[in-house]
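In: One predicted model, sequence on top.
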Amino acid sequence: MGLALAPFAAQAAESDPWEGVNRAVFRFNDTVDAWTLKPIAKGYQYITPQFLQDGVHNMFSNAGDVTNLANNLLQAKPAAAGKDVARLIFNTTFGLAGFFDVGTKMGLQRSDEDFGQTLGYWGVPSGPYVMLPLLGPSTVRDALAKYPDTYTYPYRYIDHVPTRNTIFGIGLVDTRASLLPAEKLISGDKYTFLRNAYLQNREFKVKDGQVEDDF
C-alpha cells in the first residue's frame, strides 16, 4: 500500500509550493484546536446522548442538502438534484426538520457537493494547496469557492444575531465531534498525512469517484 501511494504522495508534495507558510498556519490551527474545539467536542460527546448527537448531525446534514442541490444543478446533474429535492422534502417533513434521516432509509443517498467541486467539474484547476487559518486544508480554487457556498447556508438568512451565532457554533461543534474518530487513522507526519488525504479526497469527489488508477 505504501509503495502504491508513493506516486500520489510525490504529486501532493508538488502541489504544496507554500509548504513553509502552510506548516506555520497548520501549527497555529492545531494549537487553537487542541485548546478550544477539541475539548469542547469531547465534552459535547460525553454529556450528549447518542440519539441526540445523531439527530443534531442529521439536522445540519439536512440543511447541507441545500448546498448539494445548488451545486448538482450547477453541474447539470438532474438525477442527483432530484434526489436532493426528495431528501429535503422527506427529511424536513417526515424527518421532523431533518432530525431523522428518513431519506437515506428510503434509498435516497446523500450527495456531497460544494462550489469548489463545481468549479473542478467544469475544468477549473485546483491550484496550489493552502492551509487556511482556522478553516484548515484547502486549495486556491476551493478557498475562493467557500464564499459562494455560504449563500446556500440557511443560518445566513437568520436576522436574529444571537440565534444565528448559536446555530453556527453548534454546527461547528457537531462537525468537530464527527471528526474525532478519524484522528485514530493519522500516522506519520500529521501535516503531510492531512494534506495528502485532503488532496486525494478532493480529486475523488471532483471526478465523482472516477479516478484513474495509475499504480
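Out: Okay, I see it.
In: Every contact and neighbour count from this point should use C-alpha atoms.
Out: Noted.
In: Just give me the neighbour total for W18.
Out: 13 (other Cα atoms under 10 Å).
In: Tell me how far it lies from T139.
Out: Distance of W18 to T139, computed by Cα to Cα, to the nearest Å: 11 Å.
In: who touches both of the two?
Out: P128, Y129, V130 (Cα atoms under 8 Å, 6 or more residues apart in numbering).
In: Now do the contacts for the second one.
Out: Meaning Y129. S15, D16, P17, W18, P137, S138, T139, V140, R195.
In: do you know how far it is from Q117?
Out: Y129 is 15 Å from Q117, by Cα to Cα.
In: one more structure, for comparison:
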Amino acid sequence: MARLATAGIALALAACATSESAREANDPFEPANRAVYRFNTALDDAVIKPSAEVYVAMTPRPARTGVRNFMDNLNQPVVFANTVLQGKPRASVETFGRFAVNTIFGIGGLFDVASAAGVAEHREDFGQTLAVWGFGEGPYIMLPVFGPSNVRDGFGRLADRYPHPLQWNADYSGEEWAWAVRGLNGVDLRARSQDAISSLEAAAIDPYVQIRSAYRQAREQAIADGDEAAFEDLPDFDEY
C-alpha cells in the first residue's frame, strides 16, 4: 500500500509539473499535440523522409535548386499581398519585381535572376500580418502533416491559400498536376530540412519541446523582421 501511495503521489506531481510546463509554454493542448506529433513522426518515417531521400538521390543538385527557385517564385504573390497588408511599400515593390523578373527572365522562376540583380527577397505570411496588426499568437498547436503552429498562424495558413497562384483558378487548383506541384514542394522542403531535423533530434532530450521552442523563436524573429530565413529550417511542410 505504501508503494502504491508513493507511486500515486509521484504520478500526481508529474501531472502537475507537466500541466505547469504546458501553461508556461502556452501549450494547453499538449497531450493532443504530442499525439499529433507522434502521428507526424510516423508518417515522416514511413513516407515523407524516404521520398525525400529518393528525391535527393535521383535529382542532381542544380535541378533541386531550380525546384526550390520555382517554388519560392510561385509563393511571391502571397508574400506581396502580405507586404501590402503590413504597410511595407519598399518590400512590396521588391517582391513584385522579383516575381516579374524571375517569371519572365528566369523561365517561370527556375532561375533566380532577381537575386543576381540585387533585388532583395522577403518572406511574409498572413500569420505575420496578423501579428503586425496586434493579434496574439493563441495556444500552440501541432497540425497533422504540416507540423508546429499556433492558432494565429493556423488561420494565417488558410488565408495564404487565396493569393497563391495554384488557387487562382478553381478549375485547375484541384487537378492532378497541381497536387503534384504541392507534393514536390513538400518533398523538396523535407529534403532541405534534413540536416536541421537530424541535429534537433540528436541534441534534444525531448524533440517535441525543442521543436515547440524553435518554432516560437523563429516566428518571433520573422515577425520582427529578423532572420526571416530561420523559419525554413523547421520541420514543417508547406501546403503549396
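Out: Noted; the coordinates are in hand. All values derive from a computational prediction rather than experimental measurement.
In: Tell me how they score on TM after superposing.
Out: Here the superposed chains carry a TM-score of 0.89, computed using TM-score structural alignment, normalised by the length of structure 1; 201 aligned residues with a Cα RMSD of 1.7 Å.
In: just to revisit the earlier point, go through the contacts of Y129 of structure 1 and say which is closest to Y44 of structure 1.
Out: Using Cα to Cα, P137 is the member of the contacts of Y129 of structure 1 that lies nearest Y44 of structure 1, at 24.1 Å.
In: and that closest one, how many residues sit next to it?
Out: P137 of structure 1 has 21 nearby residues by other Cα under 10 Å.
In: Counting only strands, which of the contacts of Y129 of structure 1 make the cut?
Out: Judged by DSSP state E, these include P137, S138, T139 as members of strands.
In: Just put these in JSON lines and tack on distance to D54 of structure 1.
Out: Shown next, in JSON lines, are these (distance: Cα to Cα, whole Å):
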{"residue": "P137", "distance to D54 of structure 1": "26"}
{"residue": "S138", "distance to D54 of structure 1": "27"}
{"residue": "T139", "distance to D54 of structure 1": "30"}
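In: So which of the residues you listed is the closest to G123 of structure 1?
Out: Closest to G123 of structure 1, out of all of those and judged by Cα to Cα, is T139, at 14.6 Å.
In: if you skip the residues just before and after it, what's nearest to the aligned residue in structure 2 for that closest one?
Out: Mapped onto structure 2 by TM-score structural alignment, T139 of structure 1 lines up with N150. Once flanking residues are discounted, N150 of structure 2 sits nearest to Y140: 4.2 Å by Cα to Cα, 6 or more residues apart in numbering.
In: what does the one you found align to in structure 1?
Out: Under TM-score structural alignment, Y140 of structure 2 pairs with Y129 in structure 1.
In: measure its match to A81 of structure 1 for me?
Out: Applying Cα to Cα to Y129 of structure 1 and A81 of structure 1 gives a distance of 29 Å.
In: now the strands for structure 2?
Out: So, for structure 2 - with DSSP E - the strands run 140-143, 147-150.
In: could you redo those strands as a markdown table and give each row distance to A180 of structure 2?
Out: Below are the strands of structure 2 laid out as a markdown table (distance: least, Cα to Cα, whole Å):
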| stretch | distance to A180 of structure 2 |
| --- | --- |
| strand 140-143 | 21 |
| strand 147-150 | 20 |
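In: among these, which is nearest V56 of structure 2?
Out: strand 147-150 (21.9 Å).
In: other SSEs contacting the closest one?
Out: strand 140-143, helix 207-223 (3 or more Cα pairs under 8 Å, 6 or more residues apart in numbering; DSSP states H and E).
In: Quick check: the shortest one compared with structure 1, mean distance?
Out: The superposed strand 140-143 of structure 2 is, by mean Cα distance after the TM-score superposition for structure 1, a mean 0.6 Å from where its aligned residues fall in structure 1.
In: Quick one: residues in contact with the top helix by length along structure 2.
Out: Ranked by number of residues, the top helix in structure 2 under DSSP state H is helix 2-24. Contact with helix 2-24 of structure 2 is made by P28, F29, E30, as judged by Cα under 8 Å, 6+ apart.
In: Now for the match of T139 of structure 1: which residues touch it?
Out: N150 of structure 2 neighbours (Cα under 8 Å, 6+ apart): E137, G138, P139, Y140, I141, M142.
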